[in-house]
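Peer 1: need the 3D shape of this:
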Amino acid sequence: MNRELHKVAFVGTGVMGSSMARHLLDRGFEVSVFTRTREKAEGLVSHGAVWKPSAGEAARGADVVITMVGYPKDVEEIYLGDNGILPNAEKGAYLIDMTTSTPTLAKQIYLLAKERGLHSLDAPVSGGDIGAREARLTIMVGGDKEAFAACQPIFQALGTNIIHQGEAGAGQHTKMCNQIAIATNMIGVCEALAYAETAGLDPEDVLKSISSGAAGSWSLSNLAPRIIAGNYEPGFFVKHFIKDMEIALDEADKMGLDVPGLSLAREMYVKLSASGEENSGTQALYKLFQKKSTN
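Peer 2: Purely as a prediction, here's the structure:
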């Protein structure tokens, strides 16, 4: 482990962040944590982490500050607020935002960090709760190559597919590509299972046949079994997925790119959220198809 990057502050210990922070503890990093609801961090504290009362307090003295929160407005608040990360981080520290946020905000944080002698990387992830739990996340990184190289010990503790995508904001743009692909794929997964059920097939047997062929995907292999089991617990929240799709739609609009599949997926997930499923996992989209098949 790189001795220069020994002290890590981790801000945001939700569904994925708690597993990620635990991996760092297991690798021997000295980890401090902050999350708005302290109870969510109790498991990490009992595992050796040190609780801090604010993002700024966590950042003080840290070699690396990692953030994994919900929305761009949360990122803006914890980085730019008076008791946030930028005003309190030590000169030379590395700031890694692993939240799925906007490329524009990533660039803004990068420039402000550079003015303060800090290194900023936008490094959103893919892999959901399973990838976080098993340290098999895909990590998409934007920012300076030198900072990316320096933070390899951190990234390697959290994921297996770690790629530098380009300058600041490139990591977030890449995550938008990921979310666009997932959005329409989830419609296909749900339609396929609904078709199998309506045709009187055994969904588990159907899944065995189609998941290893040309139709195979991460969602089909990992989320379709949850659908079949009636498990709609969040590996990734519906409300956060809608946020991601809206970011992607906004960025696509700025570039003059038409994304009709993404528009349809957002429309369907907004309908799902309005039915009370905003805190369910993204696989809960299947419930819309169940309602149609019973009408």
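Peer 1: hey, let's count contacts and neighbours off CA atoms from now on
Peer 2: Fine.
Peer 1: ok but residue 132 is inside a helix, no?
Peer 2: Yes: judged by DSSP: H, G, I helix; E, B strand; the rest coil, residue 132 forms part of a helix.
Peer 1: so it sits against residue 19, correct?
Peer 2: Yes: taking CA atoms under 8 Å as the contact criterion, residue 132 and residue 19 are neighbours in contact, 5.7 Å apart.
Peer 1: how far does stretch 187-203 sit from the chain's center?
Peer 2: Using CA atoms, centre = their mean, to the nearest Å, the distance from the centre of stretch 187-203 to the centre of the chain it belongs to is 28 Å.
Peer 1: so which bits of that stretch are buried?
Peer 2: If you call a residue buried by 16 or more other CA atoms under 10 Å, then stretch 187-203 has these buried ones: 187, 189-194, 196-197, 203.
Peer 1: same deal with stretch 79-87?
Peer 2: Of all the residues in stretch 79-87, those buried under the rule 16+ other CA under 10 Å are 79-80, 83-87.
Peer 1: ends of that stretch, how far apart?
Peer 2: For stretch 79-87, the first and last residues are 8 Å from each other (CA to CA, to the nearest Å).
Peer 1: show residues contacting it.
Peer 2: Around stretch 79-87, the neighbours that count as contacts under CA atoms under 8 Å, 6 or more residues apart in numbering are 54-57, 59, 77-78, 109, 112-113, 116.
Peer 1: in space, what's closest to the residue nearest the centre of the chain - neighbours in sequence excluded?
Peer 2: For the chain, the residue nearest the mean C-alpha position is residue 125 (4.8 Å; CA atoms, centre = their mean). Once flanking residues are discounted, residue 125 sits nearest to residue 139: 4.6 Å by CA to CA, 6 or more residues apart in numbering.
Peer 1: closest to residue 32 out of the buried residues of stretch 79-87?
Peer 2: The shortest separation between residue 32 and any of the buried residues of stretch 79-87 is 13.4 Å, and it belongs to residue 85 (by CA to CA).
Peer 1: another for comparison:
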Amino acid sequence: MVFLSLHAENTVIGFVGTGVMGKSMASHFLNAGYQVQVYTRTKEKAEELLVRGAMWKERISELAASADVIITMVGYPSDVEEVYLGAEGIVSHAKPGTFLLDMTTSKPSLAKKIYEEAKKRSLYSLDAPVSGGDVGAREARLTIMVGGDQEAFDRVEPLLQIMGKNVVLQGGPGAGQHTKMCNQICIATNMIGVCEAIAYAKKAGLDPTRVLTSIEAGAAGSWSLSNLAPRMIAGNYEPGFYIKHFIKDMGVALEAAKEMGLLTPGLELSKSLYEELAAKGEQDSGTQALIKWFEGKLEK
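Peer 2: Purely as a prediction, here's the structure:
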């Protein structure tokens, strides 16, 4: 393999998707001195990056043809497939030697398909979903789970370190997505426990903030408890991660688990509760809004 040098002075980063997390992730490359090109379906979402010097591309195909590294952070597996494998997609228009990093949480099987199609065109594809939410993206502290070839990973690891601090190659194509499914399964049932604990504390007449101070430092400690329970207590349901996207992730995990013959009853329960929230109009709230179910605050 012959790889491009990926130094800031000679590398163009193409970024597709500048939503809640993608905007912060792309901004770190501007801070590091890279040329950044962006495309998103709603141009207004990229405005902050454009003001800071990012270049707007009207079509994904234009971005693909001019970037050396292309990073995608979109919504659903169907979006990923269109962005990479559609007629105007990245795989058809990127120049040979380009690195493709899909950081969307998507299907392991789709990651493998993109890898195979990219390989035919001398493109280096890695699936690299993330965990850490809006705070992790903003503070460049994301956990990044990668699937793909070792040599390609070695070349892009310094770029991934610009966005995150826990960057691990988990295996071949699709391994990053499988690892993200493990992450989402843990979160799904943990969120039920966090909500039940906060609801219990309130029913018992305790100060939930004081309770949190005690239990987050012990065996019950978790990222969700420390980062999302305070938002629940404050009644802050702004999205660090959308409920609609979490439902998507759980659906992907359930599908993959079924293909492997694995039972995941906790995951099924969590998905059913979040689907009830979405049906009550909470699909664009943050995942911490699950507390509304336990406190009986959903719209009738």
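Peer 1: could I get the TM-score for this pair?
Peer 2: Laid over one another, the chains give 0.98 as their TM-score (TM-score structural alignment, normalised by the length of structure 1), with 294 aligned residues with a CA RMSD of 1.4 Å.
Peer 1: picking up where we left off before, can I get the buried part of the contacts of stretch 79-87 of structure 1 as one ChimeraX selection?
Peer 2: One line in ChimeraX is enough to select the buried members of the contacts of stretch 79-87 of structure 1, burial here meaning 16+ other CA under 10 Å:
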select :54,55,56,57,59,78,109,112,113
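Peer 1: save the contacts of stretch 79-87 of structure 1 as JSON lines, and put in secondary structure and distance to residue 215 of structure 1 too.
Peer 2: Formatted as JSON lines, those follow (DSSP: H, G, I helix; E, B strand; the rest coil; distance: CA to CA, whole Å):
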{"residue": "54", "secondary structure": "coil", "distance to residue 215 of structure 1": "45"}
{"residue": "55", "secondary structure": "helix", "distance to residue 215 of structure 1": "43"}
{"residue": "56", "secondary structure": "helix", "distance to residue 215 of structure 1": "46"}
{"residue": "57", "secondary structure": "helix", "distance to residue 215 of structure 1": "48"}
{"residue": "59", "secondary structure": "helix", "distance to residue 215 of structure 1": "45"}
{"residue": "77", "secondary structure": "helix", "distance to residue 215 of structure 1": "41"}
{"residue": "78", "secondary structure": "helix", "distance to residue 215 of structure 1": "41"}
{"residue": "109", "secondary structure": "helix", "distance to residue 215 of structure 1": "39"}
{"residue": "112", "secondary structure": "helix", "distance to residue 215 of structure 1": "44"}
{"residue": "113", "secondary structure": "helix", "distance to residue 215 of structure 1": "43"}
{"residue": "116", "secondary structure": "coil", "distance to residue 215 of structure 1": "48"}
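Peer 1: export the contacts of stretch 79-87 of structure 1 to TSV and append columns for distance to residue 8 of structure 1.
Peer 2: Putting the contacts of stretch 79-87 of structure 1 into TSV (distance: CA to CA, whole Å) gives the following:
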residue	distance to residue 8 of structure 1
54	14
55	12
56	13
57	12
59	8
77	20
78	16
109	19
112	21
113	17
116	19
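Peer 1: identify the residue of structure 2 aligned to the residue nearest to residue 125 of structure 1.
Peer 2: Residue-level alignment of residue 139 of structure 1 against structure 2, with TM-score structural alignment as criterion, gives residue 144.
Peer 1: ok but its match is inside a helix, no?
Peer 2: No: secondary structure assignment places residue 144 of structure 2 outside any helix; it is strand (three-state DSSP).
Peer 1: what residues are up against residue 190 of structure 1?
Peer 2: With CA under 8 Å, 6+ apart as the criterion, the residues that contact residue 190 of structure 1 are 224, 283, 285-286, 289.
Peer 1: swap in 10 Å and give it another go.
Peer 2: Taking CA atoms under 10 Å, 6 or more residues apart in numbering as the contact definition, residue 190 of structure 1 lies against 196, 219-220, 223-224, 227, 283-290.
Peer 1: farthest pair in those residues?
Peer 2: Pairwise distances across those peak at 18.4 Å for 219 and 290 (criterion: CA to CA).
Peer 1: thinking again about what came up before, now the buried residues of stretch 187-203 of structure 1 as CSV including secondary structure and distance to residue 103 of structure 1?
Peer 2: Output for the buried residues of stretch 187-203 of structure 1, formatted as CSV (three-state DSSP; distance: CA to CA, whole Å):
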residue, secondary structure, distance to residue 103 of structure 1
187, helix, 26
189, helix, 29
190, helix, 30
191, helix, 32
192, helix, 34
193, helix, 35
194, helix, 36
196, helix, 39
197, helix, 41
203, helix, 39
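Peer 1: could I get these as CSV with distance to residue 234 of structure 1?
Peer 2: What follows is the buried residues of stretch 187-203 of structure 1, written out as CSV (distance: CA to CA, whole Å):
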residue, distance to residue 234 of structure 1
187, 17
189, 17
190, 16
191, 20
192, 21
193, 19
194, 20
196, 24
197, 23
203, 21
